[in-house]
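In: Sharing a model prediction with you, sequence too.
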Amino acid sequence: MIEYELLKIIWWVLVGVLLIGFALTDGFDMGSMALMPFVGKDDEERRAAINTIAPHWDGNQVWFITAGGALFAAWPMVYATAFSGMYWALLLVLFALFLRPVGFDYRSKLENTKWRNAWDWGLCIGGAVPALVFGVAFGNMFLGVPFTLDETVRSTYTGSFFELLNPFALVCGLVSLTMLAAHGGAWLMLRTEGALRTRSAQATRYMGILFLICFLGAGAWLYFGNIEGYTLVTPYDTNGVANPLAKEVLTDANHGWMNNYSIYPITILAPVMAIIGGIIVVLASTKNKAGLSFLGTSFAVIGSILTAGFALFPFLMPSSIHPNISLTMWDAVSSQMTLSVMTVAACIFVPLILAYTTWCYYKMWGVITKKHIQDHTHSLY
């Protein structure tokens, strides 16, 4: 059996991979729909934008479901605390996501302008709201979540929904929203032509610029803004059984969350990657280079998620009330047997998902044009 400490590290990496997979695939779905009412100026252009993701949007959500399932199985305490404490935020995401399947299926059922416009804005909300809330959630991880644990490790959340919408978290939300909107715009550049592609390139450039401003602003706020970072006091038994009550955590308002970048210098590649990706997006979209723009947004997505993960490591959910009970990858984890079984399953199914997804994109690739919409008006979204 694999050593318990190694299994904990493996699942920290795998959950990160699943989050990146979700952001890369379902991210351009949400981003393209967030931009769709603005870049599509008539019904055919909007239908073209919708049908660029039509064969894949529901399959892409497998990454989201898998990441949620992996969180529940690998880190059950984090899952329980997050889903009970941030209940209203998660409901907001859920109801926004509800607009996507019904919007795709019902939007073009009636040839009525008001009907279709309403669903267009519904699809926009269904893309923009989750992208914003996911970033807000990450922002609150850096500030600490107001929860406590009793002697039976039962969590109690003492905050409110509106407390989550603090200025720093909203900036992080804008990082996520602009990043995924740029990703979606680059996707539309790849899959459309003519005026729709030109407007998508302009939107991608604007979103890329805003992403760089927000990303650098959030980093500067984290570095200079007296936000307390958490540090796990060593020595600590990383191979021990899960018990979030058996540790000591120090807080440091002097660049605390940046300590990992000093301890592990290679991790600085993550924010560098995000910044370089944002610069590529701005430059490539200015030249109307779709492939290079999409590569840049992919770099920005991967770099941004890794930046947050590396800065927080090994913390998963810091407590702003009692730092010592913060949940980490070492002590909020499932049993060794559970992680072992999950690792075997992941080794089998993750490659299958990757292979199947790649094959689907290969078989269904192509540019969606106005003529294609006109020729298949009754068989497309």
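Out: That came in fine, so what should we check first? Numbers count the residues shown, from 1 in each chain.
In: When you work out contacts or count neighbours from here on, use the C-alpha atoms and nothing else.
Out: Fine.
In: What are the boundaries of the helices in the stretch 1-150 of the chain?
Out: Remark: helices assigned in the stretch 1-150 of the chain by DSSP state H, counting those that start in this stretch are 4-39, 43-52, 57-74, 76-85, 87-106, 113-143.
In: Mind putting those into a markdown table with distance to K287?
Out: Shown next, in a markdown table, are the helices of the stretch 1-150 of the chain (distance: least, Cα to Cα, whole Å):
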| stretch | distance to K287 |
| --- | --- |
| helix 4-39 | 18 |
| helix 43-52 | 21 |
| helix 57-74 | 28 |
| helix 76-85 | 43 |
| helix 87-106 | 32 |
| helix 113-143 | 26 |
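In: do you know which of those helices lies nearest E163?
Out: Among the helices of the stretch 1-150 of the chain, the nearest to E163 by Cα to Cα is helix 113-143 (9.4 Å).
In: Next up, a structure to set beside the first:
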Amino acid sequence: MMMDYETLKVIWWLLVGVLLVGFAVMDGHDMGVGTLLPFVGRDDTERRVIINTVGPHWDGNQVWFITGGGAIFAAWPLVYATAFSGFYWAMLAVLWALFFRPVGFDYRSKIANPLWRKTWDWGLFVGGAVPPLIFGVAFGNLLQGVPFRFDANLVSYYEGSFWGLLNPFALLAGVVSSAMITFHGAVYLAHRTEGEIQQRAVRATLIFGVITLAAFAAAGVWVQAIPGYVIAAGADPAGLPNPLAKEVVREAGAWMANYRQQPLLWAVPALAFLGGLAAIWAVRAGRTFFAFWASGLMIAGIIGTAGVAMFPFILPSSSDPRSSLTVWDSVSSHLTLTVMFWATVIFMPLIIAYTSWAYKVMAGKVTKAYILENEKQAY
């Protein structure tokens, strides 16, 4: 069975969004825990408790990151090539930060030396804090347009600089992303720990939950003053990929057009606020499992809000708006999208099933007693 090309393009926009949300929810709580590690854990035993809440499964959650990158490469090859060229140094910074995670988890507790362990604690902090910040800054730049263009042979040229990415709106988006992931990690810590560690995690949820929702609201107000992008002519949703076949103009308030045309879409940002508030309430009421899923809905709402605002744009160009990449003209062939779709239908349930089984097996509180009784086996 082969669906029509236009439908497949929209399906893959949705699937990439699902993978991004899955990465933010599953690998995000690992990173949030790493960000909180030096602050919530006051001594070596407490920090080992914190590390062991995520140590057994953090690498399994990386599947969402790898799958998301692979899906962008296969479904949106022009986006992958252009974004990784333009954001080259930013992506390298993410990879350098991520290097601290596998080494930190595996070697941090191998040597009973305070300086050794403290150094790796801060390494795990870098590996947890830097990627969400950079991803948020990248999203902020997408909403403003990225300085690239295509020549007649569809060779892309990036005309910006690394420091140009660090503009005020992008930094605000970075705050949203960083606080969101830290909040999610705090909720998870509150679920998996007890005693003083849990109490500190609960306090962190209030701090970072308020920062997330306040920064998200501020970004929503700000984005209305940013000129958005509108396809004026030439885009064929069912046609072959050719970014230069369309005409694009920039208009004030264009990023709000989808919400004006379809008022039901306001449910997406509403989900972010309702999920965040519900998670803050639930974790303080002791309903930590519910709080974790409410936090996940908040994440889905925040990421979905940006996606809905930009649709059908994926990578707008500030240098040459016509070169902007959209859902319609940056995709792979009809056959490729079809094969990938059926592969996803088969393998996505398997990923969800084994992830669910792993979390069920490793459910429960991690305590100081467990660490002391398993000195050699624990992280």
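Out: Yes, it's here. Everything quoted here is computed from the prediction, not taken from an experiment.
In: picking that back up, can you say which of the helices of the stretch 1-150 of the first structure is nearest to S155 of the first structure?
Out: Shortest distance between S155 of the first structure and the helices of the stretch 1-150 of the first structure, using Cα to Cα, is found for helix 76-85: 6.1 Å.
In: which of the residues in the closest one are buried?
Out: P76, M77, V78, Y79, T81, A82, G85 (16 or more other Cα atoms under 10 Å).
In: want to try CSV for those, with distance to Y381 of the first structure as columns?
Out: Formatted as CSV, these follow (distance: Cα to Cα, whole Å):
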residue, distance to Y381 of the first structure
P76, 39
M77, 41
V78, 38
Y79, 35
T81, 39
A82, 35
G85, 37
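In: ok, the nearest residue to M86 of the first structure once chain neighbours are set aside - how many residues close by?
Out: Nearest residue to M86 of the first structure, sequence neighbours excluded (Cα to Cα, 6 or more residues apart in numbering): F161, at 7.0 Å. By other Cα atoms under 10 Å, 12 other residues sit near F161 of the first structure.
In: Same check on F73 of the second structure?
Out: Other residues within reach of F73 of the second structure, judged by other Cα under 10 Å, total 16.
In: rewinding a little: contacts only, for the residue nearest to M86 of the first structure.
Out: The contact partners of F161 of the first structure, taken as Cα atoms under 8 Å, 6 or more residues apart in numbering, are M86, W88, A89.
In: hmm, which of those are the buried ones?
Out: By neighbour count, with 16+ other Cα under 10 Å, these hold M86, A89 as buried.
In: Tell me the one among the contacts of F161 of the first structure nearest to D43 of the first structure.
Out: The shortest approach to D43 of the first structure among those belongs to A89, at 32.6 Å (Cα to Cα).
In: gap between that closest one and A96 of the first structure?
Out: For A89 of the first structure, the distance to A96 of the first structure (Cα to Cα, to the nearest Å) stands at 11 Å.
In: Surely F83 of the first structure touches L90?
Out: Yes: taking contacts as Cα atoms under 8 Å, F83 of the first structure lies within contact range of L90: 7.2 Å.
In: So which residue is dead centre in the first structure?
Out: Closest residue to the average C-alpha location of the first structure: A23 at 4.6 Å, with Cα atoms, centre = their mean.
In: gap between it and H183 of the first structure?
Out: A23 of the first structure is 9 Å from H183 of the first structure, where distance means Cα to Cα.
In: With A67 of the first structure instead?
Out: 20 Å.
In: more crowded one of those two?
Out: When A67 of the first structure and H183 are compared for neighbours, H183 comes out ahead with 34 against 21, by other Cα under 10 Å.
In: which SS state does the more buried one fall under?
Out: helix (DSSP: H, G, I helix; E, B strand; the rest coil).
In: ends of stretch 370-381 of the first structure, how far apart?
Out: The straight-line separation of the ends of stretch 370-381 of the first structure (Cα to Cα) is 13 Å.
In: buried set for that stretch?
Out: Buried positions in stretch 370-381 of the first structure, judged by neighbour count with 16+ other Cα under 10 Å: K370, I373, L380, Y381.
In: wait, isn't the first one in contact with R46?
Out: No: contact criterion Cα under 8 Å: K370 of the first structure and R46 do not qualify, at 9.7 Å.
In: Give the residues shared as contacts by these two.
Out: Any residue near both K370 of the first structure and R46 by Cα under 8 Å, 6+ apart counts here, and not one turns up.
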